[in-house]
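K.L.:
Below is the sequence, then the predicted model.
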Amino acid sequence: MGLVPPVHAQRGAPQGPPPLPRAAAPIDLTGYWVSLVTDDWRWRMVAAPRGDVLYLPVNAEGRRAANEWDPAKDEAAGEQCRAYGAGGLMHLPGRLHITWQDDRTLVVEADAGTQTRLLHFDGAAPASEPASWQGYSMAQWELDGPAPGRRGRPMNVKPVHGSLKTVTTRLKRGYFRRNGVPYSENAVLTEYWTTLTDEGVDYLVVTNLLDDPTYLAQPYVRSVQFRKQPDNKGWKPTRCEAR
């Protein structure tokens, strides 16, 4: 009579807990990146005139608010950073410095306005989280292939490529175009971060989807590109400017 293998052996050896987000990263976002202003130069490099909402899906309330933009009023209120919140920051020309704060948190520093975003892999915003310019960003990896542990893939084998998805809420009212085109405190910003390499040069592409029924007739979608730099050359934090 043959020996009967233990039940756990019949079902396969236990795989253990999944790796922490830092170890599980399918792409490397860390380092210094400089923005490539290949489109929308007219609106990204200078502040457009008040009321210029060309190509933006603003509703009637958004158009009204844009026509009432008053940078002097923002300065007097100490809100020069309205155009540097998460809803508009990535579209501003400048540089990013991305690092890991710990195994579950990515840090995205921008020299434009000296802003810092935290991308959290550990769930939703705490109930007590206050609204801020950068809001609260929930992060998760999205894999191009089967997730680890599925379809026979061992838990310790990384996919070839993937992307980062972030969803940002708890935002203060800000501008997604520097000339006062607004998003509200109810806005939700969804972003997809991915990398690619062309002729030995690494690029970061961030696709933004801003959803705000207060000021937008439909979600506003755009992509921005960055080129990786070998060091911090050109890194120059600046203050927020309202005009």
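P.N.:
In hand now; what should we look at? Numbers count the residues shown, from 1 in each chain.
K.L.:
For the rest of this, base every contact and every neighbour count on C-alpha atoms.
P.N.:
OK.
K.L.:
what distance separates stretch 39-52 from the centre of its chain?
P.N.:
Counting by C-alpha atoms, centre = their mean, to the nearest Å, stretch 39-52 is centred 21 Å from the centre of its parent chain.
K.L.:
helices and strands around the helix or strand containing residue 221, which ones?
P.N.:
If you go by DSSP states H and E, residue 221 is part of strand 220-229. If contacts are counted by 3 or more C-alpha pairs under 8 Å, 6 or more residues apart in numbering; DSSP states H and E, strand 220-229 sits against strand 31-36, strand 201-211.
K.L.:
another one to put next to it:
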Amino acid sequence: MTRPMTRLRASRILLPAAALSLLLPALLAAQRPANPQGAAPATARAAATDDYTGYWVSEVTEKWRFRMIVPDKGDYIMVPLNPEGRKVANAWDPAKDQASGEACRSYGAAAILQVPGRLHVYWQDDNTLRMDTDSGTQTRLFHFGGSLPTNEAPSWQGYSVAQWGGNDPRDRRDGQGGPVQDPGGRLVVAEAQRKDADYLKVVTTHMRPGYLQKNGAPYSGNAIVEEYFDKF
């Protein structure tokens, strides 16, 4: 079954050479199941806060003209580029990218979840969650408890370190709005309305320089992508 990607939280991207910061969408997760034995799960798969696996399809509800079509050259109003970033964007030449074998610059980890398309998410092994995209035919690997291997070359998807998060509070209403009542019909207020959030945190580094938009708005190889996946 294909599920729409909705209720998207934001991902933060740190772009020291090309841009200041950018908000990107990400998938989303629910409440962590209890561990009746009380012992820490042996693998990331066993400790999963929710089931992210399956097929997902994006719903484009914002920035349509930047995501559904290729913006005009120089149209990077949504990306806070510094002077060097603007210089690179203004020099964008898609034919040159194609000739140099870098046509996938706009499908890197910093941009791929902005690209409309379908995702297939599944466990590659007990500590590696895999995401395949039909747009750009890219593969992202989320490594739980992993660290960047020595001498690994930078790639479009970089190296992603993942962990289950969940120690910051959020409203128990999960966006439903309205007053909260206990089973007896009494109004629940203040901190009693809050619970621990549950989500997947992914930090990606070691990427090849790429584009945040298909018209050459750049990010550098020093970029850091910080994402929070949470569905509700």
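P.N.:
Great, that's in hand. Every value quoted in this text rests on a predicted model; they were computed, and no experiment measured them.
K.L.:
still on that earlier bit, can you name the residues of the second structure that the strand holding residue 221 of the first structure overlays?
P.N.:
In the comparison with the second structure, strand 220-229 of the first structure aligns to no range at all (TM-score structural alignment).
K.L.:
how about the nearest residue to the residue sitting nearest the centre point of the first structure, chain neighbours excluded?
P.N.:
Central residue of the first structure (C-alpha atoms, centre = their mean): residue 191, 5.0 Å from the mean position. Setting aside the residues directly before and after it, residue 191 of the first structure is nearest to residue 208 in space (C-alpha to C-alpha, 6 or more residues apart in numbering), at 4.5 Å.
K.L.:
hang on, the one you found packs against residue 222?
P.N.:
Yes: with contact defined as C-alpha atoms under 8 Å, residue 208 of the first structure reaches residue 222; the gap is 5.4 Å.
K.L.:
between the two, who's got more neighbours?
P.N.:
Taking neighbours as other C-alpha atoms under 10 Å, residue 208 of the first structure and residue 222 compare with residue 208 leading, 23 against 12.
K.L.:
What lines up with that one in the second structure?
P.N.:
Aligned by TM-score structural alignment, residue 208 of the first structure pairs with nothing in the second structure.
K.L.:
Which parts of the second structure are helices?
P.N.:
64-67, 83-90, 94-99 (DSSP state H).
K.L.:
right, so those helices: which one is the most enclosed?
P.N.:
Ranked by mean neighbour count, the helices of the second structure are led by helix 83-90 with a mean of 17 (mean count of other C-alpha atoms under 10 Å).
K.L.:
can you name the residues of the first structure that it overlays?
P.N.:
Per TM-score structural alignment, the counterpart of helix 83-90 of the second structure in the first structure is residues 60-67.
K.L.:
Superposed on the second structure, what's the mean shift for the matching stretch?
P.N.:
Compared with the second structure after fitting, stretch 60-67 of the first structure has a mean deviation of 0.5 Å; criterion: mean C-alpha distance after the TM-score superposition for the first structure.
K.L.:
can you give me the strands in the first structure?
P.N.:
Along the first structure, counting by DSSP state E, strands occupy 31-36, 95-102, 105-110, 115-120, 136-143, 162-169, 174-177, 181-183, 188-198, 201-211, 220-229.
K.L.:
got the contact list for the residue mapped onto the residue nearest to the centre of the first structure from the second structure?
P.N.:
Using TM-score structural alignment, the partner of residue 191 of the first structure in the second structure is residue 227. Counting by C-alpha atoms under 8 Å, 6 or more residues apart in numbering, residue 227 of the second structure touches 10-12, 26, 201-203.
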